[in-house]
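J.: the following comprises the amino acid sequence and a computationally predicted model.
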Amino acid sequence: MRSVRARAALGATLVVAVALIGAGLAVLLVLRANLTDRAGLEAEVAAREVAGQLALGTAYGELETGDEEAHPVQVTDGEGRVVAVSKDLEAVSGTGTADVEPEPSAPAPGTGSDDDDDDDDASTPDRGEVSSDRPDFANGTATVDGETADYRFASVELTTDEDVTLTVHAGAPLAAEQEAVDSVRDSMLTGLPVVLLTVAGVTWLVTRRALRPVEGIRRELAAITASEDLGRRVPEPDSRDEVARLARTTNETLTVLEASVDRQRRFVADASHELRSPIASLRTQLEVGAAHPELLDVPGAVADTVRLQTLAADLLLLARLDAGERPGSAVVDLGALVREVVSRRTGDRIAPAVSVREEGGLDVTGSRGQLARVVGNLLDNAERHAVRSVAVSVRADRGGVAVEVTDDGAGVPPGERDRIFERFVRLDDARSRDDGGAGLGLAIARDVAARHGGTLTAGPAPEGGARFTLRLPRGAGAGPDRTG
């Protein structure tokens, strides 16, 4: 069963069926118990009436048992022998004995001894006593005048004036109880299918109405998949329920996916474009060298090869960052790292003019190699645009560590301070590729900063140039230093 509507309808029907069956059984049990208790009360009244007669001294043969068919009566003595039964009682069960033939073994009430004749005229015989305890109840059957039926029997004890213990068993018919229970049960069995069909139908219709927008979302997603057009969006219903939130989330996901795919396409296109120029230059130089060895520009070929190697390394690092590579867990002294990176740049255009100001003991946790790459990229960018000097500072900053790289160049326009961190973006399009680079340095620096839980921002420098600020969280205790 693959349909949500069918599963919902079936589930609701089963739940309602279980609930109705449970409630119906409870109603039948309560109804049966109430009717049985009423029959027991009726039987108790009949038994106490007969017991009262016996206590008053009525002889067995003169007992008034009322309607024998409605209230069959059986009287037994202390030894379980039958001493009296109602008229036309032919068989009985549930009273302790099935005998229906009286055996008057005990003295009948009112038949005391004739001793003390002189006192007979002076006193009245004592009356018997009916037990006030709650009688015993039992279900059984009785055959009266050839008709057998179910009865609820009540057993009442009494003591006659001759100190003889008797038990009166009187029954009340259970036919009314059985008829009422059967009637209610039949009504429930008749109405249950109707109720279940109604529940199933209503659930099907309501679920179909509720899931109609979901089907629209599914069809649109299928169309988007078939057309590969990520610019399309699924319909959003006007409701504020879960389906509407699903549609909005789906559209947001499509927007992010479209942006990611566009970014990936631009990345591939830009990477191909950037790789094509040095490869073409290198091929040209090699072809010229092959035809005219004396014209081979070896330094130029080496420079193009280095540029290809650098670009390939940048692309590989970006791919690793996009794949979610986690930074290392080494403890890195950021001040010492900055001094080391600056000291290796002795051959740069203005390397001697790079000033470093740092505070000691500012440790961060991460990859030493990637953090050195960030500092190096920031210095490359600053030296590319600086006029005379570049300054680097490392300081504590609001519980973290801040590295600032400033230059005295033209600066970054306010509207371009976020765009410059996009991949393959160079603000000076007229600048030669050799001077301007591929436009990946700042993008790599920001991605690495983000992977280390930090930020990288651009702003104006006091000298009028650009200031790039790298903020990283302070490092908690970590393992041995590892480069990455």
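T.: Cool, got the structure.
J.: C-alpha only now, for contacts and for neighbours.
T.: Will do.
J.: ok but Gly57 is inside a helix, no?
T.: No. Under the criterion used here (DSSP: H, G, I helix; E, B strand; the rest coil), Gly57 is coil, not part of a helix.
J.: ok, it - how many residues close by?
T.: Counted with other C-alpha atoms under 10 Å, the neighbours of Gly57 add up to 21.
J.: below is structure B, check it against A:
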Amino acid sequence: MPLRPGRLSVQARLILMTALLSLASLTGVAVAADLIVREKVESEVYQSTQRAASDWIAAMDTSTPQPVTTAEVNLLQLVDATGRVVAASRDAAGRPPISTLWPGSDDRIKHGRECANGECVMFTAFRPSPQEEEGLWGGASHVVYAGRVEPPVLAGWNLELGLAGAVLVASALVTGLAALLIRRTLRPVEVMRDLIAEITVTDLGLRVPVPRGRDAIATLARTVNRTLARLEEAVRQQGYYSSMVSHELRTPLTGLRTRLEEALIYPGVDRGQTISDALGSVDRLQVIIDEMLLLTRVRTSSPQQAERVDLGALVRDEVERLSPAYRPRVSVDDAPRVWGNRVQLGEVLTNLLVNAERHARSAIEVSVERADGEAVLTVWDDGDGIAPDQREQVFQPFIRLAAGRERDPGGSGLGLAISRAIAQAHQGNLAIEETPRGTCFVLRLPLAGEHEPG
């Protein structure tokens, strides 16, 4: 079966990628080194052969002295125009001319390589100047060949094979070191994976260890812990909502079942009235279900169909639509605008106005203004007010204070919870603030000019 990168672990893929990259880069370095070494050695060989040829020509006069060889250059020959070897060093004696390469009078120095019988000779063909040829041989052309056997480093593939071996060894070392570093780096991820695998819905309290520093893995660990915290809170809220919903739905369902059973068992029961009462219970169930769905939707998603909303205009429209018994006194300052869902913000204002009308004695005030870069909507009533230790409780689902149950026995206790959820979904907040008398609900939202939607 062919090896597919997608089937490898992240660690294996990183190690494989490191091996390939190191092999490719080291191969490039080896190729460059091969070219540099060859050029360097060849240059040194030709410099030494050219120097040996030049020294021999300089030592000639009317006679032809025996050439002086060196440890590097041991093959020297003087060849005339007919191809006859006139003089030669001991190692070059008895050999045919090293080469047939014959430099011209305008380019008197040539370098070359000749191979025969499995041996290659690198040489310099040096032709004396016309004046030297005239003085030494009456103008007859001669060439001095100075050469040496090709160095082993240049012969065959010795250099390339050596560099290839060095590349493989170096690549193996780099890959091994990288594998150790990658395993050490990814070790926290393995720990996180093992801990997350142990987490269950019934035990969401575990948290992954956060490595020191601010690298990607530390950031991942912090994000995982924040996600686990949100998940734990969501499960806790789900359990709380489930218990509260089951409690709130059980009462109307029990009453509905009792009335229907009475209508079946007792012939004298007014069935028309029973059906009417049953419809009332069904309506209450429908209200609770609808409001719970709205609360869930608001808590789990961003506002849909966001637009620029004029809070002042929204307040005037809602007050006109509701026509409460106590006509609110409306005060709008500079008509602040916010980004949001007009229907949801209208739902918040409706809940606050209905709540104020339920508890007010004679007056309701609604104000809209700008303050500290926010739009501030205030709804105040002159009722009995809410005790400081109960001001957060009223925003919990199905929590209703005694005064609220007396004034509206059929309420669901979800209106203020929905209102706060909508405020938070709009990057704002809804709270009860201190006031000398009555109750003051304050909705704060970012201004549209400073908080553009994503």
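T.: Right, received. Where do you want to start? Remember, it's a predicted structure, so these values are computed and weren't measured experimentally.
J.: how close are the two chains, by TM-score?
T.: The pair, once superposed, lands on a TM-score of 0.77 when counted by TM-score structural alignment, normalised by the length of the second structure; 428 aligned residues with a C-alpha RMSD of 3.9 Å.
J.: residue in the second structure paired with Leu317 of the first structure?
T.: Leu317 of the first structure is assigned Leu294 in the second structure as its aligned equivalent, the criterion being TM-score structural alignment.
J.: that's a helix at its match, yeah?
T.: Yes. Leu294 of the second structure: assigned to a helix according to three-state DSSP.
J.: please look at it and Ala421 and confirm they touch.
T.: No. Between Leu294 of the second structure and Ala421 there is no contact, the gap being 9.7 Å when judged by C-alpha atoms under 8 Å.
J.: compare these two (neighbour count), which wins?
T.: More crowded of Leu294 of the second structure and Ala421, by other C-alpha under 10 Å: Ala421, with 23 against 16.
J.: that one: what's it in contact with?
T.: Neighbour list for Ala421 of the second structure: Leu295, Val298, Arg299 [criterion: C-alpha atoms under 8 Å, 6 or more residues apart in numbering].
J.: ok, back up a step: mind listing what the match of Leu317 of the first structure touches?
T.: Applying C-alpha under 8 Å, 6+ apart, we find Leu294 of the second structure in contact with Ile418.
J.: just so I have it, where are all the strands in the stretch 251-400 of the second structure?
T.: Using DSSP state E, counting those that start in this stretch, the strands of the stretch 251-400 of the second structure run over 307-310, 329-332, 337-340, 364-371, 374-381.
J.: packing partners for the third one?
T.: So that's strand 337-340 of the second structure. When contacts are defined as 3 or more C-alpha pairs under 8 Å, 6 or more residues apart in numbering; DSSP states H and E, strand 337-340 of the second structure sits against strand 307-310, strand 439-446.
J.: can you tell me which of the ones you listed is most buried?
T.: Of all these, strand 439-446 has the most neighbours on average by mean count of other C-alpha atoms under 10 Å, namely a mean of 23.
J.: mean distance, that one to its aligned residues in the first structure?
T.: Comparing strand 439-446 of the second structure with its match in the first structure after superposition yields a mean distance of 2.4 Å (mean C-alpha distance after the TM-score superposition for the first structure).
J.: where's Asn355 of the second structure relative to Lys40 of the second structure, distance?
T.: In this structure, Asn355 of the second structure and Lys40 of the second structure are separated by 94 Å, where distance is defined by C-alpha to C-alpha, to the nearest Å.
J.: just tell me what Val392 of the first structure corresponds to in the second structure.
T.: Checking TM-score structural alignment: Val392 of the first structure goes with Val366.
J.: ok, which stretches of the stretch 51-200 of the first structure are helices?
T.: Counting by DSSP state H, counting those that start in this stretch, one finds helices in the stretch 51-200 of the first structure at the ranges 117-120, 175-227.
J.: among those helices, which comes closest to Val30 of the first structure?
T.: When the helices of the stretch 51-200 of the first structure are compared for distance to Val30 of the first structure using C-alpha to C-alpha, the nearest one is helix 175-227, at 9.9 Å.
J.: which helix or strand contains the aligned partner of Met17 of the second structure in the first structure?
T.: Matched across to the first structure, Met17 of the second structure falls on Gly11, judged by TM-score structural alignment. Here Gly11 of the first structure is covered by helix 4-55, with elements defined by DSSP states H and E.
J.: name the helices or strands packed onto that helix?
T.: Judged by 3+ C-alpha pairs under 8 Å, 6+ apart, helix 4-55 of the first structure is in contact with strand 129-130, strand 147-159, strand 165-173, helix 175-227.
J.: how about those in JSON lines, adding mean neighbour count?
T.: Compiled in JSON lines, those are given as follows (neighbours: other C-alpha atoms under 10 Å):
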{"stretch": "strand 129-130", "mean neighbour count": "20"}
{"stretch": "strand 147-159", "mean neighbour count": "23"}
{"stretch": "strand 165-173", "mean neighbour count": "28"}
{"stretch": "helix 175-227", "mean neighbour count": "15"}
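J.: let me have these in CSV, extended by distance to Arg2 of the first structure.
T.: CSV is the format used below for those (distance: least, C-alpha to C-alpha, whole Å):
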stretch, distance to Arg2 of the first structure
strand 129-130, 72
strand 147-159, 53
strand 165-173, 55
helix 175-227, 14
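J.: returning to that earlier point: pretty sure the match of Val392 of the first structure sits against Val330.
T.: Yes. Val366 of the second structure is in contact with Val330 according to C-alpha under 8 Å; the separation is 4.8 Å.
J.: overlap of the contact sets of the two?
T.: Val315.
J.: please say which of those two ends up with more neighbours.
T.: Legend: neighbour count by other C-alpha under 10 Å for Val366 of the second structure and Val330, higher for Val366 (24 against 16).
J.: still on that earlier bit, what sits against the match of Val392 of the first structure?
T.: By C-alpha under 8 Å, 6+ apart, the residues touching Val366 of the second structure are Val315, Pro328, Arg329, Val330, Ser331, Leu377, Thr378, Val379, Trp380.
J.: from these, list just the buried residues.
T.: For these, a neighbour count by 16 or more other C-alpha atoms under 10 Å gives the buried set as Val315, Pro328, Val330, Ser331, Leu377, Thr378, Val379, Trp380.
J.: okay, now Val208 of the second structure: neighbour count?
T.: Taking other C-alpha under 10 Å as the criterion, the count of residues near Val208 of the second structure is 19.
J.: ignoring the adjacent residues along the chain, who's closest to it?
T.: Leaving aside its sequence neighbours, Val208 of the second structure sits nearest to Met192 (C-alpha to C-alpha, 6 or more residues apart in numbering; 5.5 Å).
J.: these two touch, right, that neighbour and Pro211?
T.: No. Here Met192 of the second structure does not reach Pro211: they are 10.8 Å apart, not a contact under C-alpha under 8 Å.
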